[in-house]
Every structure is written in structure tokens, then in C-alpha cells.
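Student: predicted model follows, preceded by the sequence.
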Amino acid sequence: MEICSKRILFASILLFLCISICYAEDGPAQEDPPEIVGKAMSCFDHVYECPPAHRLTPSGTLNVPYEQTDEYCNSGCYDGTQLVLTCIDQILTNFEFYNKATVEDIRKTIVQACSNTDKRGDFNVMERVTASGSTGKTEAKNIGGVIMMFLFLAGLLLPV
């Protein structure tokens, strides 16, 4: 009887840890996911001084030709895009554009594209997505939960 109670205690502790880790990573849902995404998408409706062709799109692209870099960086385009990114980030911190870029990937792109470096005028977001490895964040975050679940199941199957 003592062995059985140790096994139950061990399994209970592992289950508690699993729930705690998974809950801490994802947090409780406050709103429906479609509502949250809808609010984040409404950030693109902000009106700012920038030709529509050069505005950030939900696909995560910035269509700014090299020869119009100065116009983009020194006008309302740069600031307006930063406001859109801040709006998105405040609503959904792990927002991913259709091209898998994150808010941080877009920020890096426009900062580098407006800098006085060899990246000036390079608004290719996909270069920063690949370089930053932003697509691996979610996978790495869930490994702890998977390990804990494995330990929980092992605790039920292994003799104590």
C-alpha cells in the first residue's frame, strides 16, 4: 500500500508541474482567439502619412523601392509603421504575419533599412525572419511541457 501511495504522490506532483508549466507558457485565454487576431488586424487600418503601396501589410511585407528609401525613412511612413507595430504588439505579443515574421523582425527590417549601413534601402523582411530564427520560438517553448508530460507518464508506468 505504501508503494502505491508513493506512486500516486509522484504522479500528482508531475501532473501539477505539467499543468503549471503549460499554464505559465500560454496563460489563461481572456478572449476568443479570433477576436484577438481581429483586433490586431485592425491596427493596419490606422491612417498615417505613407503611400498605400509602401505600407506594412498583414502579409509582413514592405514594398519600398530602394530609390524611395529617403522618402520612407524621413516621412510619416517610418513613424506610422512603428505605431502599427506597437499597436499589434500591445494586443497580441506573439503576433505572426502571414510570412511568419514577428513584430520584432519587421522592426529590425525598418531600422536597418533606414540606417546608414550596407542594409540601407533593404526592406526584405524575409532576410530577417530567416536570420532571427523567429519561427522556432513556439517550438522551443513547448518542449518543457512535452518533457513534463513524458515524466508524468513514465511515473505511472515505472515501479517506485
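Tutor: The structure has been received and is ready for your questions.

Student: every contact and neighbour count from this point should use C-alpha atoms.
Tutor: OK.

Student: grab the nearest non-local neighbour of residue 55.
Tutor: In space, residue 55 comes closest to residue 62 once its chain neighbours are excluded; the distance is 6.2 Å by C-alpha to C-alpha, 6 or more residues apart in numbering.

Student: let me know whether that neighbour touches residue 54 as I believe.
Tutor: Yes - the pair residue 62 / residue 54 is scored as a contact, 6.1 Å apart, by C-alpha atoms under 8 Å.

Student: next up, a second structure to put side by side with the first:
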Amino acid sequence: MELSGKSGGRAGFLWLSFCIFLTLSCAKVISDPLKNVNLSPFQQWISAYECLNKTSPTCAANGLNLTGIIHVTGSEVTDYCNGCAQWTKDVLTCIHLVKRDFWFANNATVKLINETISHGCATNSDIVMLGVKKSGGIRNYSRTYMALFSALILAIFLFST
């Protein structure tokens, strides 16, 4: 009995180590973000970042990055709309498919950038997405509802006893 207790612990540790090694060695690294199974928000962020890392050699100057800033003016608009706009829309579609609630650093959404590019190319006008101001209205409503909710809970607690 004594011999099996000591060697059983070591053997169990070795089997566990071997199983973990096999599991990790058989795991595949998927570089295509659309083939990832997005179960957690962390994986969604990684997939969205991989979408942004898809580069185009023709759109290096006006490429999309985490800032979300797009600034195409004047004579660049026609060249941008003939090639880079479709590439940017493909990147935005990839981001939308892997993380639907993605926000860029300038508070722009995927939908807003898509609409800005479509409008600029349709009207042949400047495509400028520098920053978006967020409304603080939701914060004010949440404070009001939280106070009301707390008062109702307190009233229920006081009057139920």
C-alpha cells in the first residue's frame, strides 16, 4: 500500500503532464479570424485585431487601424473609392462578423465608418472620420433609474416586515 501511494502520485502526475502535452501539441493555430470559434470576448478582440492586420499593398497610406481615423480628401477620393474602399469594407465586414459591438479608439462603430465611406464614394466628396463624441445621456438616465430602483427595494424591505 505504501509503495502504490507514492508511485501512484508520481504516475498520476506523469499521465496528467502527458495528456496536457498531447492536447497542446494537437491544437491548431488558426490565422483566419473568420474560422475561429468566438466563445469569449477575449477571443473576439483577438479576431478583430487579426482582421485589422490584413494589409493591402495598394492602401498603405489610407489603411484602417485601431484608431478608426480615415482621412481622404481632394483628388485621393477617386483612387480610394476604386480600390481601397472595398478593401476597407472587407476588413470592416470581417470585424463585424467576429465582434459585432466593436468600437474604434475614436468611438466610431463599424457601421458608422462603413456609412461614411459609402457616402463619400457615392457623392465623390471627402471621406473624413476623425472622431465621434459619445453622448452622456445614458449615464444620466442610469443614475436616475438606479436611485429609483434602490428606493423601491428599500420600500419593499421596510414594508414587508
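Tutor: Alright, I've got the coordinates. Please read all numbers here as calculations on a predicted model, not as lab measurements.

Student: re earlier: which of residue 62 and residue 54 of structure 1 has more neighbours?
Tutor: Applying other C-alpha atoms under 10 Å to residue 62 of structure 1 and residue 54 shows that residue 62 carries more neighbours, namely 20 against 16.

Student: quick one: the strands in structure 1, in order.
Tutor: Counting by DSSP state E, structure 1 has no strands to list.

Student: skip the chain neighbours and tell me the closest residue to the spatially most central residue of it.
Tutor: Ranked by distance to the mean C-alpha position of structure 1 (C-alpha atoms, centre = their mean), the top residue is residue 94 at 2.9 Å. Distances taken as C-alpha to C-alpha, 6+ apart put residue 102 closest to residue 94 of structure 1, at 7.2 Å, once the chain neighbours are dropped.

Student: what does that neighbour align to in structure 2?
Tutor: In structure 2, the residue matched to residue 102 of structure 1 (TM-score structural alignment) is residue 109.

Student: mind listing what the equivalent of residue 123 of structure 1 over in structure 2 touches?
Tutor: Matched by TM-score structural alignment, residue 123 of structure 1 corresponds to residue 128 in structure 2. Counting by C-alpha atoms under 8 Å, 6 or more residues apart in numbering, residue 128 of structure 2 touches 69-73, 116.

Student: do the same with residue 26 of structure 1
Tutor: By C-alpha under 8 Å, 6+ apart, the contact set of residue 26 of structure 1 is empty.

Student: now it: how far from residue 147 of structure 1?
Tutor: Using C-alpha to C-alpha, to the nearest Å, we find residue 26 of structure 1 at a distance of 16 Å from residue 147 of structure 1.

Student: does residue 97 of structure 1 really touch residue 60, like I thought?
Tutor: Yes - between residue 97 of structure 1 and residue 60 there is a contact at 5.1 Å, judged by C-alpha under 8 Å.
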